[in-house]
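Chemist: sequence first, predicted model second:
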Amino acid sequence: MQASILVMIIFTLPTLVLSSQNFPLSKENCDDSCGDIRIPFPFGTTKECYLAIQFWVTCNRTTTPPKLFWWNTTIPIIDISLEGQITLLQRIAKDCYHLNASSSLSIDTRIELTTSFTVNYTANRFTIVGCDAYALVSGNRLDRTFMTGCTAMCSSRDDLTEGSCAGVGCCQTPIPQNVTTVGIRVNSYSNYTDVSDFNTCGYAFVVKDSAFNFSKDNLTNLLDVTRLPAVIDWAIGNGTCEQAERNADSYACVSANSQCYKPTNGYGYRCRCKDRFEGNPYLPKGCRDINECLNESLHNCNKHALCTNEIGNYTCTCPDNYDGDGMGVDGCREKPPKDTKITFVLIGIASGIICLLLGIILLYLDLKRRSHNKMKQKFFLQNGGNMLREKLAMREASPDMVTIFSSSELQKATNNFHDSMILGRGGFGTVYKGVLADRRTVAIKRSIRVDPTQIEQFINEVVVLSQINHRNVVTLLGCCLETDAPLLVYEFINNGTLSSHLHNEAKARILDWNTRLKIATETAEVLSYLHSSASTPIIHRDVKPDNILLDHTFTAKVSDFGASRLVPVDLAQLSTMVQGTFGYLDPEYMQTNQLTEKSDVYSFGVVLLELVTGRRALSFDRPIEEKSLANYFLYVLKQDLLLEILDENIVGLENMEQISVVSKLAKECLNVRGEDRPSMKEVAMELEGLILGERHSWARINVHDEEEVESLIRIDDGMSHFGNGDMSSNVGYDSISRDHIPLPMNGGR
């Protein structure tokens, strides 16, 4: 039993498993272990993972441990150290003579290394065990041969001493330096024919000194042991550090905090991390800073001091009530107590200063609050707040009555009007998305400053617009007058604008003809309601797809009606400036500067064109004759080429009659003279009739017009070919501006 335990200890002592590290051992995407054995770079198991062929380690995970490929592949490796050592299991040389002398056993052993590897001369011992045994050790060192030996003798088991290896039963001798080859042969002096049971063999081996401790049982139990651990030194190449550093391509010390050094045994050089760094110096960024403050044995800070880690170092800082550099036993010395009276005086002075500063701050904040409240009150009065309150007080209270919001409510709802909450910008202001305290999502429009001369008109309009009750109108929920620019609060429509759907290739496919006709009809009904059914007639003034919102069911919601009335008008510029959006602007308004209900009809006609063509009212990237959709439409209509500009997403035999009627209706809406255009009520009735499958004629389509409609839907060979005509070069405006930009009167036709 004792012998078995000893053999187990012999094998386990040299098995050094690396402790868990916080730095990489191998190259990226390379195995860093074979079973329980760690494989650090420059060693590796594949060509991409080792530095040179001599560091190739074979790993068969079913028959671990690993082995060096270039050497004797039967010798197992049990440890590879970044300090430059490999621990392996080396064979034992034996010379055995049996009791009957009928047979014997003789085994020699040999260690033969290549460049970059040498037998470690400090960690190993050449050892002989036996009672009549001598062994010769020969090999190569420094390109010359060497030879040494040792003899172990004893007469009986009683001669042996546990743990002693001084020649009686056990003999040890050191390994010379720079040895690359070792051959061992063991013999006996006598030719035995009768031996005792304790003296059956002689053994010789190179063994790691710390892994072998002589025992009397070794005379017999080593017979069943085939290998013992030995230490081999390894290095990079066979040149010096100076030679290696000159060749940057092959220089192995690649970590920023590594350094090269000459090993004491063998050829070549090794790399190591600098002081206060740890890791693998053969890998980029392999050497990492050691946090000395985590281990008291690594720093010299006083017990009262604060240890602060730095890259490659640490600092010690004494507390405020201590003096010193914080290093060593006397690094922090407690400060002597100060005069108590002085301390209290200083505390009193400091407290007085703090109280004075606190009072100044509170006074400043109070003055700022009062100034802010005065400013809000000033804006409230300036924007007609009292007038609005009086008008609301005169009306009977109802849930739909306009709400007067405070500026703080809307600032909180919009995250202080953050840019991320902006839904859109226009000539009449900026629209923000907001969430009120009652979790209602709203759209908040920040208008430009109201002209003081138009305050009464503005307030009247807010009251009127808040009373509009139509399912296809974006509801005005309230306003805020405490800011320099009035804030209008509308219900939030979540599906974007009609323009964003028409002019997006993916979204346009969803808008089939029936949906577009429904949107046109609902929009026309709203405008008809505003013109003739509202308590106070309202001209929208800016009808366009950007002001037609869609909910999740694609129901149209008209917004920004009457918005142009909120814009201040300098009377001195009344005759030279126009307001609106080019492409939709009534050409008659360009001459008279007078907006009427028929101005909305013209703008709606352009919207109808966008619905049937999918084109924008103004397209700057098209040829000059196609820039203005209204002019180009009238041209193609005259040339009988309507099908060329229809949106392919709606074209179909079942749709063509309705599309033709809508196109005819759009043409009537685009008449230059307002009196020649139909009213919005007539337009709405015509569109509603199309949806109901009826023809609500308003006495504008005669027999001649019927023929013209038929010509609009003329199909040549199944709509596969259309004629081309010459385009007029004077279609559209030469100089136009985008959304809501005021232009001089002479800027249009």
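Modeler: Thanks, I have the structure now.

Chemist: make it CA atoms for all contacts and neighbour counts henceforth
Modeler: Will do.

Chemist: against residue 385, how distant is residue 460?
Modeler: Residue 460 is 12 Å from residue 385, where distance means Cα to Cα, to the nearest Å.

Chemist: just want to know which of those two has more residues nearby.
Modeler: Using other Cα atoms under 10 Å as the criterion, residue 460 and residue 385 rank with residue 385 on top: 20 against 14.

Chemist: against that first model, consider the following:
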Amino acid sequence: MHSAIAALAMSLILISLLLLLQLPEVASAVPDSRCPTKCGDVEIPYPFGIGAIIANCSGEGENCFFNSTETAIGANCSLGGDFNLTCNTMGSGLKKPFYYDLEVLNISLAMGQVRMLNPISSACYNPNYNNVTGTRWSLNLEETPYRFSNLHNKFTVIGCDTLAYILDYHGSNISYYSGCVSMCEDEQSIVNDSCSGMGCCQTSIPKNLQYYEVSFDGNFNNSATWRFSRCSYAALLDSEWFPFQTSYITTNQFMQINGDGRVPVVIDWAIGNETCEVAKLNLTSYVCVSAHSDCVDSSNGPGYLCTCSKGYQGNPYVSNGDGCQDINECNQSNSCSDGANCQNLPGNYSCHCPKDTHGNAYNGICIPDQKLSLAVKVAIDNINNKKMTCMYDDLAGGCSGIIILLLCVMCLYIVYQRRKLEEMKRKYFKQYGGHELEKRMKLEKSLNKFKIFGSKELEKATNHFDDKNIIGRGGNGVVYKGVLENQDVVAIKKPKIINEDLKKQFGTETLILSYVNHVNIVKLLGCCLEMEMPLLVYEFVQNGTLFHLIHENENRATTFLDTRLRIAYESADALDYLHSKVSPQIIHGDVKSSNILLDVDNTAKISDFGASKLIPKGEEQFATLLQFTHGYIDPECLVTYELTYKSDVYSFGVVLLELFTGKKAINFEESEEQRSLVSTFTMLENQNRVSEILDNQVKLEANIEFIQELTKLIKQCLKLKGEDRPTMKEVAEELNGLRTLNQHPFVVQHNVEEMESLLSGLPNDNRADSNTTFNIESRFTGQSNIQDWL
């Protein structure tokens, strides 16, 4: 028996030795001592570096050093790739480090950040030519270890009557879209150090952003304020550095802060794309090589960072004397009491009261010992020297008992988890006002069609919310198709966020929404309050959305004018019903073509109504909405962060444009000038050329009077000030009148060529054409003369 155990132990030892022999060697990172560690006044710590050392060079200093890795064959002074910087000598003789053409201000190993200077985009109104020119910048950090810091940067817009956007897109796919409005009527309305919408506004950015582009909205310009504020500016910048001054509005001082139109931006960086757990498996590429270093997963995108362990400081990326060194806490401010002795330890320290004293040596006090009697000392010694022993039974005899015990524990755990789940369901049900809802439903028995669904029922209906059943996504949540046990098909909406102030009223609020009863509004059937995010259950409308009909249906071109008018009128009438004919009145808050559903005969049904009541208010709400409603959002809301009935009118004006032009609200496949449908419409309407963007089927069927009246209606809906827009009732009445006008048998029809001739005017050729392009290895792009906005 003993010999078998000994043989087994020997085998395990041999296997362990073989495994140790096969482990890859830990990466060694010791930059050449001849590599520069500073450029001007900026420290350049490894893994960053400047240039390379020439291979097989035995010289010293600059004799063997090249500032660029492209001309030197040898050891890089950096980790390589995008960690390599250049040290340029400026006209003043001062040296400054650069990453391509971005000047580096400082590098932080501890924070995993580098600060660089980022160019400012501008748009300036020219009263002589009645147009806007400027420079629009984009910055591309994709396929690099860098990402814009979401914690330290904000997209900042400066100007009067200015709306600017920040966006990240690839082809026609938009991954991020946001912006803000800066307004001011005169110099007295702006205040120093205030950036909340008057002369200056800011908005946050998401994590893992590596590309951004600036775009100015052509409907906003400085034509009304040019006498005291001619230019607008936009940039992603370090919000902790930014000090807004009123002089930025009235002068070009903002462009001169760093001498050439650049402002600091904070860039997060990380090593590779792996987590620490994965990176440690390959020790040849793992870069946390210093003794007493730790690995930390990046908090902004993939990759990892290295830090010195607690009690150590230095560079965790090198294995030489500059690596992580012990901090002597006894030479610094520490927690030892006055009079206590401090002892430095590896990575730590300890505090002791001096001999013949006792007390709390940490943040306390040490007091002299009192003489103790011999009996007390003996008692204390006996306590300190007492030994505890433990007896062990034969393990083999207890194995079966352990297995039985483990099975019992597993059963108890399963029961516990089930009870915990049921308890959580009850908690959510109470949290979202389920009991109040049940009481109200008993009082209002006429509403027996409204149902409180159980979570299990809806999980089964959607196959546990399988992504294959997703039929829609929006700023407010995700919509799933579900099949109930009775084979009824429903649409189940899972909100993303909930208004904390309305949590307790959620159940009763949904009940109120179920009162809505209109042939052109999707019916709310019930809700589920047993999940972390409550669910809304609607009737299912099976013929897709208006967006699909306009932009993705092959038969769109043959959609007759009468059908488009009917859809527009039905949608407007439904919105008017929400605004004025229900109590309490409802602001839709997310009007867009993808929220107008169509049944089998293309009857319009407004969906997602009332969502604005159930989501948070303020900047958080609009940061969410902008992600999914770009092109539809009321510009006035970007100032007030408040949805109004007139916000629905603006958004519906954009839907009318889509419906009668066949074009998307925002289309990034188009040129800069034609990207925004509203901006394109405004420009062409000012030049009497609206017919150029109308759908061919509309031009084929419509008459001139119809086009003129439709253009007038859309223009009124898109007024920048909400008070200047019509009500939805007035919009519905006007659309009904247009239906009558279109069906009038005595109206003379004009052919397409005649209509274009009558509606077209000469384009405005007054432009300031100075085109330049600035390119830094496909990472950095600036374009002058953005567009003729007016």
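Modeler: Done, it's in. Because the structure is predicted, anything quoted here is derived from the model rather than measured.

Chemist: can you calculate the TM-score here?
Modeler: The TM-score (TM-score structural alignment, normalised by the length of the first structure) is 0.45; 370 aligned residues with a Cα RMSD of 3.5 Å.

Chemist: ok, longest helix in the second structure?
Modeler: Ranked by residue count and defined by DSSP state H, the top helix of the second structure is helix 395-431.

Chemist: could you give the angle of whichever helix or strand comes after that helix to helix 395-431?
Modeler: The helix or strand immediately downstream of helix 395-431 of the second structure is helix 434-443, counting by DSSP states H and E. Counting by axes from the mean of the first three to the mean of the last three Cα atoms, to 10 degrees, helix 434-443 of the second structure lies at 50 degrees to helix 395-431.

Chemist: now for helix 434-443 of the second structure, which elements pack on it?
Modeler: Helix 434-443 of the second structure sits against helix 506-513, with contacts defined as 3 or more Cα pairs under 8 Å, 6 or more residues apart in numbering; DSSP states H and E.

Chemist: which strands and helices sit next to the helix or strand that the helix it packs on is followed by?
Modeler: Scanning forward in sequence from helix 506-513 of the second structure by DSSP H and E, the next helix or strand is strand 524-528. Here strand 524-528 of the second structure touches strand 451-452, helix 506-513, strand 535-539, going by 3+ Cα pairs under 8 Å, 6+ apart.

Chemist: so which of the ones you listed is nearest residue 357 of the second structure?
Modeler: Residue 357 of the second structure lies closest to helix 506-513 among those, at 64.2 Å (Cα to Cα).

Chemist: buried residues, the closest one. List them.
Modeler: 506, 507, 508, 509, 510, 511, 513 (16 or more other Cα atoms under 10 Å).

Chemist: the strands in the stretch 251-400 of the first structure, which residues?
Modeler: Taking DSSP state E, counting those that start in this stretch, the strands of the stretch 251-400 of the first structure run over residues 258-261, 270-273, 277-279, 287-289, 306-310, 313-317, 322-323, 333-334.

Chemist: which helices and strands does the third one pack with?
Modeler: This means strand 277-279 of the first structure. Using 3+ Cα pairs under 8 Å, 6+ apart: strand 277-279 of the first structure touches strand 287-289.

Chemist: tell me what the strand it packs on is packed against?
Modeler: strand 277-279.

Chemist: SS state for residue 86 of the second structure?
Modeler: Secondary structure, DSSP: H, G, I helix; E, B strand; the rest coil: residue 86 of the second structure is strand.

Chemist: residues near it, how many?
Modeler: With other Cα under 10 Å as criterion, residue 86 of the second structure counts 22.

Chemist: pretty sure it contacts residue 102?
Modeler: No. Counting by Cα atoms under 8 Å, residue 102 is not a contact partner of residue 86 of the second structure; they are 10.3 Å apart.

Chemist: residue 234 of the second structure in helix, strand or coil?
Modeler: Residue 234 of the second structure is classified as strand under three-state DSSP.

Chemist: about what we covered before: residue 232 of the first structure is nearest to which of the strands of the stretch 251-400 of the first structure?
Modeler: Of all the strands of the stretch 251-400 of the first structure, strand 270-273 sits nearest to residue 232 of the first structure, with 14.2 Å by Cα to Cα.

Chemist: tell me which other helices or strands the closest one touches.
Modeler: By 3+ Cα pairs under 8 Å, 6+ apart, strand 270-273 of the first structure packs against strand 258-261.

Chemist: in the strand it packs on, what counts as buried?
Modeler: By neighbour count on 16+ other Cα under 10 Å, the buried set for strand 258-261 of the first structure is 258, 259, 260.

Chemist: closest to residue 149 of the first structure out of these?
Modeler: Once Cα to Cα is applied, the member of the buried residues of strand 258-261 of the first structure that ends up nearest residue 149 of the first structure is residue 260, at 36.2 Å.

Chemist: skipping adjacent residues, who's closest to that closest one in space?
Modeler: residue 271 (4.6 Å; Cα to Cα, 6 or more residues apart in numbering).

Chemist: I'd like to know how many residues surround the one you found.
Modeler: Counted with other Cα under 10 Å, residue 271 of the first structure comes out at 25.

Chemist: how much space separates it from residue 88 of the first structure?
Modeler: According to Cα to Cα, residue 271 of the first structure and residue 88 of the first structure sit 22 Å apart.

Chemist: distance of residue 556 of the first structure relative to residue 526 of the first structure?
Modeler: Relative to residue 526 of the first structure, residue 556 of the first structure is positioned 9 Å away (criterion: Cα to Cα).

Chemist: settle it for me: which of the two has more neighbours?
Modeler: More neighbours surround residue 556 than the other of residue 556 of the first structure and residue 526, with 27 against 23 (other Cα under 10 Å).

Chemist: so the more buried one makes contact with residue 550?
Modeler: Yes. Taking contacts as Cα under 8 Å, residue 556 of the first structure lies within contact range of residue 550: 5.0 Å.

Chemist: under a three-state scheme, what state does residue 566 of the second structure occupy?
Modeler: What three-state DSSP gives for residue 566 of the second structure is helix.

Chemist: sounds good, over and out.
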